[in-house]
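J.: here is a sequence with its predicted model. Questions after.
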Amino acid sequence: MARNSVIAGRDISEAALIGYGGFKTAQLAQLTLSPLRPNGIGSEPCQDIIVKRFYIPSKKADQLPAVNDPKDDPKRSLAKRFPRLSVPDELEKLYREANILYWAKSLLQLTYDFIDRAISKAATLPPFDIPRLCFIDAGLLLAVKPNENNAKSSGTANVQTPYLAEELIPNSKSFMKYVHNSEPYPLPEPDEPGYDLAQFLCFTQHIQYVKTGGLAYITDYQGSGALLTDPQILTHPSVNAGKDLFGEGNLVIGVKLFAREHICNAFCRWPGFKLDPPASVDIDF
């Protein structure tokens, strides 16, 4: 069913900019869908969300003029710091981001299905707890210009601004990256917060790699509490006949080196999971 939506504060000012990376900005907004969804993002009116957009990286954003002149137009000033792509180009990139989240959720569900089946069949319970994590709820939102001629149009002709709307992570201060997208081992050191969770996430990579026959696994794990966001999926070049299904972070070298660089931990070695060490897959560059 099609839904109408309202994003409060769409010409988002500097005050609503909560962060930016090398390619994307993240801004605080409010969403109201009509009708409301039964659960997840858009299930309540005036719901706090995060909207993300791509920008064209040139200089470092913190070296560009800040939005601090009350006489200046906040939307225009923000655009100076973060010049946007064309609508078709940005929409394609945001679609890829949403697609990554969609498939990351599926791969993580496959992982937990494997874990739960193994534990249910094991003679004894594992000597550790299984963290229960999930990826944030998200979806594409399009600000569409009304067609004055009341004629049907196709493509992105009437789209003014695309957004990736994401569930707000409440404990943003504890946000951290657990596993980098090019290295299948924990980023935190053993004596640092988040190390045990990073170990578990590396174990999930082992499961995904083995269960897909070395074709795909989630990486770039990051988030706060039980919520994860902004993943990457690394795939073997044979997936989709070599045409990249995911984002620019899909590094073939990661798949090639996974079996060599992955270090099995206590999760991997528990006999109840019956996990063999990951075997190398052939990749020609």
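T.: Perfect, I can see it now. Residues are numbered from 1 along each chain as shown.

J.: C-alpha only now, for contacts and for neighbours.
T.: OK.

J.: residue closest to the middle of the chain?
T.: Centroid-nearest residue in the chain: residue 230, 2.3 Å away (criterion: CA atoms, centre = their mean).

J.: need the contact list for it.
T.: 97, 101, 220-222 (CA atoms under 8 Å, 6 or more residues apart in numbering).

J.: swap the cut-off to 10 Å and go again
T.: Counting by CA atoms under 10 Å, 6 or more residues apart in numbering, residue 230 touches 97-98, 100-101, 104, 135-136, 177, 219-223.

J.: name the SS class of it, please.
T.: Three-state assignment for residue 230 (DSSP: H, G, I helix; E, B strand; the rest coil): coil.

J.: likewise for the one 4 residues further on?
T.: Residue 234 falls in the strand class when you classify it by three-state DSSP.

J.: just give the closest residue to it, not the sequence neighbours.
T.: Excluding the flanking residues, the one nearest residue 234 by CA to CA, 6 or more residues apart in numbering is residue 250, at 4.8 Å.

J.: also residue 224?
T.: residue 175 (4.5 Å).

J.: what of residue 183?
T.: Using CA to CA, 6+ apart, the nearest residue to residue 183 is residue 254, at 7.0 Å.

J.: here's the one I want to compare it with:
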Amino acid sequence: MSFGNTELVTVQVSMCVPSGTKYKVIGDVSIAIANINVRIGIRDLHEIAYAYLLPLWLCHSRNFHLSITNTQLCNELHVEMLPRVPDIDAIKEKCYTLKGRARVKTLVTNHAHHVFLHISPRFAEEAEFCHTMYNEKDLPALTDQFVEIDAGTSKSRTRTRTQALTRTTHTQRTRRRTAQKVLTVVETIEIDDSSSEEEPRPSKRQRWANSDQETECLESQPIVGLSADLSESTVDVPPDSMVLDQEIVGRLPFPVSGLVSIPMPQAIQRPKSDAIRDALSKQRVDRKVTLHFQAFVLPKYSWDDLLENPTVCLDLQKNFTPVNTSVTFNPKQKTEQGSFKMCLTDCQTSEVVLGCSHRVCLKRCYHRNEQTGELMNFDSGHQISELSRELNCLLWGKVMLGLVYQFIQRRDVELGTTPSFPIPHLRFVNAALVIGKRTDGEQSVYMMEEIVGGAHGWSFYKYICNGTASPLIDMGTDQAAVEKNRCARFLSFVQHVQFVETDGLAYTSDFQGDGNLLTDPQILTKPELGTNLFARGNVAFDSLFTTHVCAENEFCKHYGPSKEGF
């Protein structure tokens, strides 16, 4: 509920029961609610009125349940107020008056504006009946049987006790006779000879009964069941609640819909230490921030495009037009940490920038303080340089993976057949360099990627490290492990094909991801091309010759890439 208008008024809300052409206000269920906006809508006013009156109603009716659907919001003329479109200005026209000769509209603040919550007469009857049955007078505590204190004798005896409901009107007398038939029980009463004679406590003030009439109330212990043999009752009732026996409920003169469990007082117990620790540890308030970014999205290039413009990713700000977006995330959330980058996984964009989802992750590079070993973020200029190199690896990984699928299509035509086993259809995530400004004026620089994780019931998995060309094997026996191992063997085949297609100069490594998505590749190049190419993970190029095994790889055996150079 949000309004530009800050004019506030007081609204008096009362609960009443329609009775023909008249309306009976329930006197103690009324409250003045301050600071109500004059532009408030009918639905919001109804919910606020219900929330404020509910505790008063429960106190008045002794916990007879009241739902908001049992109430109607009415104006001072007792006409139901129905929501409009748009749902605003429920009371505005009553909050102003015209003053002076100029007839200036002025807010009325010297008295409350009255509205009513109506409940139906039938609902009020149910509440009154149950209130009278439970709360007219206290009895001594009940245990496994009913106990009655009799001032005339202290001996044990068997007698019939009738719990009477004293009424003054014809309707009340009818209900009293019905309740007498329903609540008649046979009890065995055991009283110790040493017990002293006591006079019953005087009856409490009753809302719906005369003050000089005495009735009995069952309220101290749970009523497990009202039957001839109380010791054999099988009704399962929580030990801290009070409910009516189901047989009695079925024999009431009308259906009772509002009965609820009434909490009973219990001894205070010291909570367990684990519960205290858990409750205290949850008191941190995670504050999310929304930053506005310019996103330089990684382009879709072919092999020929990349050979024509091989350094396009090393200066994305110069080569591409940014997309404006906002990202909401908690900067204090737990980060996932890799060898060179850390990742915030719980982030959401205002527009779909990558793939088909608003969910993204934000990554940035870090370094360690040589003296303390603490993880340190690079400054914005250095961060742009490092992340541009990572994005460059990602672009080359995308294009070189495309070379492999082109090779597969070409070989399928040459062989005139397709393999009997499935070919994994993998791709690298879409990504962008995002640059924005923090509230302190400093730049925030991240690499934004599609979120990876949770596909096919897998978890994030590394298929091949950049230090070796040997695929990592999942030793599980379930279907997920079978699929992971097939992908790992396929990516080993990918390295072989890329080595051939680039004339033995480069291939992709450090394959990792989930499902059909891959992320964070490393491009390994032949050492004679130079050092410090691509990113910091460009190591162990020669491991392909010693650790790749075609004989154990169904993809290599079927498609037969050249082994020249191995």
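T.: That came in fine, so what should we check first? None of these values were measured; they are calculated from a predicted model.

J.: taking the contacts of residue 230 of structure 1, tell me the two that lie furthest apart.
T.: The most widely separated members of the contacts of residue 230 of structure 1, counting by CA to CA, are 98 and 177 (19.4 Å).

J.: what does the strand or helix carrying residue 176 of structure 2 correspond to over in structure 1?
T.: Here residue 176 of structure 2 sits within helix 170-182, counting by DSSP states H and E. Under TM-score structural alignment, helix 170-182 of structure 2 corresponds to no residues of structure 1.

J.: counterpart of residue 504 of structure 2 over in structure 1?
T.: With TM-score structural alignment as the criterion, the equivalent of residue 504 of structure 2 in structure 1 is residue 214.

J.: hmm, I typed the wrong one, I wanted residue 407 of structure 2.
T.: Per TM-score structural alignment, the equivalent position to residue 407 of structure 2 in structure 1 is residue 114.

J.: so which helix or strand takes in its match?
T.: Using DSSP H and E, residue 114 of structure 1 falls in helix 87-121.

J.: that helix against structure 2, how far on average?
T.: If you overlay the two and look at helix 87-121 of structure 1, the average distance to its match in structure 2 is 0.9 Å (mean CA distance after the TM-score superposition for structure 1).

J.: can you pull the buried residues of that helix?
T.: When burial is assessed from 16 or more other CA atoms under 10 Å, helix 87-121 of structure 1 yields the following buried residues: 87, 90-91, 93-105, 107-108, 111-112, 114-115, 118.

J.: for the stretch 451-566 of structure 2, which segments count as helices?
T.: Secondary structure of the stretch 451-566 of structure 2 by DSSP state H, counting those that start in this stretch: the helices cover 479-501, 543-547, 554-559.

J.: turn these into a markdown table, columns for distance to residue 361 of structure 2 and mean neighbour count.
T.: Listed next are the helices of the stretch 451-566 of structure 2 as a markdown table, based on distance: least, CA to CA, whole Å; neighbours: other CA atoms under 10 Å:
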| stretch | distance to residue 361 of structure 2 | mean neighbour count |
| --- | --- | --- |
| helix 479-501 | 23 | 21 |
| helix 543-547 | 32 | 14 |
| helix 554-559 | 33 | 18 |
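
J.: could you export those as a markdown table, including distance to residue 50 of structure 2?
T.: Shown next, in a markdown table, are those (distance: least, CA to CA, whole Å):
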| stretch | distance to residue 50 of structure 2 |
| --- | --- |
| helix 479-501 | 53 |
| helix 543-547 | 73 |
| helix 554-559 | 69 |
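
J.: nearest to residue 178 of structure 2, of those?
T.: Closest of those to residue 178 of structure 2 is helix 479-501, at 67.7 Å (criterion: CA to CA).

J.: helices and strands around that closest one, which ones?
T.: For helix 479-501 of structure 2, the packing partners by 3 or more CA pairs under 10 Å, 6 or more residues apart in numbering; DSSP states H and E come out as helix 380-415, strand 461-464, strand 506-509, strand 511-514, helix 543-547, helix 554-559.

J.: isn't residue 182 of structure 1 up against residue 257?
T.: Yes: between residue 182 of structure 1 and residue 257 there is a contact under CA atoms under 10 Å: 9.3 Å.

J.: and the strands in the stretch 301-450 of structure 2?
T.: In the stretch 301-450 of structure 2, the strands defined using DSSP state E, counting those that start in this stretch lie at 323-329, 336-337, 341-349, 359-368, 375-377, 427-428, 431-437, 443-450.

J.: go through these and name the closest to residue 247 of structure 2.
T.: When the strands of the stretch 301-450 of structure 2 are compared by CA to CA, strand 341-349 sits nearest residue 247 of structure 2, at 54.7 Å.

J.: trace residue 420 of structure 2 over to structure 1, please.
T.: Aligning on TM-score structural alignment places residue 420 of structure 2 opposite residue 127 in structure 1.

J.: the helix holding residue 114 of structure 1 vs helix 195-211, what angle?
T.: Calculated by axes from the mean of the first three to the mean of the last three CA atoms, to 10 degrees, helix 87-121 of structure 1 forms an angle of 90 degrees with helix 195-211.
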